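**Student:** Compute the structure for the input listed below.
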Amino acid sequence: MDPRPLPRPSALTAPYWEACQRGELTVQRCRDCGRRVHLPEPACPYCGGTDLPYEAVSGRGSVHTFSVVHRAFLPGFEVPYVIAWIDLEEGVRAFGSVVGDIAPEDVRIGMPVRVRFDDLPGFGRIPNWRPA
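**Tutor:** Here you go, the predicted structure:
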């Protein structure tokens, strides 16, 4: 069993994780103001609307900012690894690890990336980011 902590879907986040299992990246979109919202929220942070269905997004974006982690504070994380905020083409920001055939020191702000779903043992597919 993988020692990394597993996501704990709630009523709010279950649709997001269910889409990940299908290999689909989704974010909420407020039906009142039309803005996209991520990370999942019970109410729109822009207008307060509470009708926030999940919609599929392209999974394409660029690195907004990142950090290279050199010391793991929980078991199961192989260092160094890169965590990043990604500016999606749809105008919303997503979070995750930058993985694939790239050394941590080669990740750059503005670098184009695409979502990649990787299996987290004991949970299922989670979104990560790879160079586009």
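**Student:** CA atoms for contacts and neighbours, from now on please.
**Tutor:** OK.
**Student:** in this protein, which spans are helices?
**Tutor:** 14-21 (DSSP state H).
**Student:** buried stuff in stretch 32-51?
**Tutor:** The neighbour-count check on stretch 32-51 (16 or more other CA atoms under 10 Å) flags 35-38, 40, 44 as buried.
**Student:** Of these, which is the nearest to residue 8?
**Tutor:** In terms of CA to CA, no member of those lies closer to residue 8 than residue 40, at 13.2 Å.
**Student:** so the closest one touches residue 13, yeah?
**Tutor:** Yes - if you go by CA atoms under 8 Å, residue 40 and residue 13 touch, sitting 6.4 Å apart.
**Student:** Let's compare: structure for the following, please.
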Amino acid sequence: METTAKKYPAPEGNPETKEYWEAAAKGKLLFKRCTACNEPHYFPRSICPFCFSDQTVWEESSGEAEIYTFSLMRKSATGPYAIGYVTLKEGPSLLTNFVDCDLATLKIGQKVKVVFKPTDGAPLPFFTPA
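**Tutor:** Predicted coordinates:
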């Protein structure tokens, strides 16, 4: 488990993702859903990656997810870390880092929840065991 505070880079937003980063600042994880085909998608963007419709709406995630896959990097300049894909309870999958946990105990299928880490801008979403 990490004991030192880590410095995360500030995200660079754009008009298309402004609402996403504003919600992140309030501790809320958003994703988009297409109203034409009803598919949820992440990373939020205005065009549906499934049917290419521009009829998308913001939805708030519960923040609950399950580890789909992950990779543990034991050697790096900043120390060990783990990245992987989680599948949100609402359906979409996203690439993330796992934080605030014993990385050696992570397992595929494990329940995780979103946590936000501060930056000089909007906080970034990461996942930790539930």
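**Student:** Overlay the chains and give the TM-score.
**Tutor:** After superposition, the two chains reach a TM-score (TM-score structural alignment, normalised by the length of the second structure) of 0.86; 124 aligned residues with a CA RMSD of 1.7 Å.
**Student:** Among the buried residues of stretch 32-51 of the first structure, which are located in strands?
**Tutor:** Counted as lying in strands by DSSP state E, out of the buried residues of stretch 32-51 of the first structure, are 36-37.
**Student:** Adding distance to residue 21 of the first structure as columns, could you present the buried residues of stretch 32-51 of the first structure in CSV?
**Tutor:** Shown next, in CSV, are the buried residues of stretch 32-51 of the first structure (distance: CA to CA, whole Å):
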residue, distance to residue 21 of the first structure
35, 25
36, 21
37, 20
38, 18
40, 17
44, 25
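**Student:** now, the most widely separated pair of the buried residues of stretch 32-51 of the first structure?
**Tutor:** Distances among those were taken as CA to CA; the most separated pair is 35 and 40, at 12.7 Å.
**Student:** residue ranges of the strands in the first structure, please?
**Tutor:** Using DSSP E, strands in the first structure cover 26-29, 36-37, 54-56, 60-69, 81-88, 93-98, 112-120, 124-131.
**Student:** Distance-wise, check the spatially closest residue to residue 49 of the second structure that is not a sequence neighbour relative to residue 51 of the second structure.
**Tutor:** Computed as CA to CA, 6 or more residues apart in numbering, the closest residue to residue 49 of the second structure that is not its neighbour in sequence is residue 41, at 7.5 Å. Taking CA to CA, to the nearest Å as the criterion, residue 41 of the second structure is separated from residue 51 of the second structure by 11 Å.
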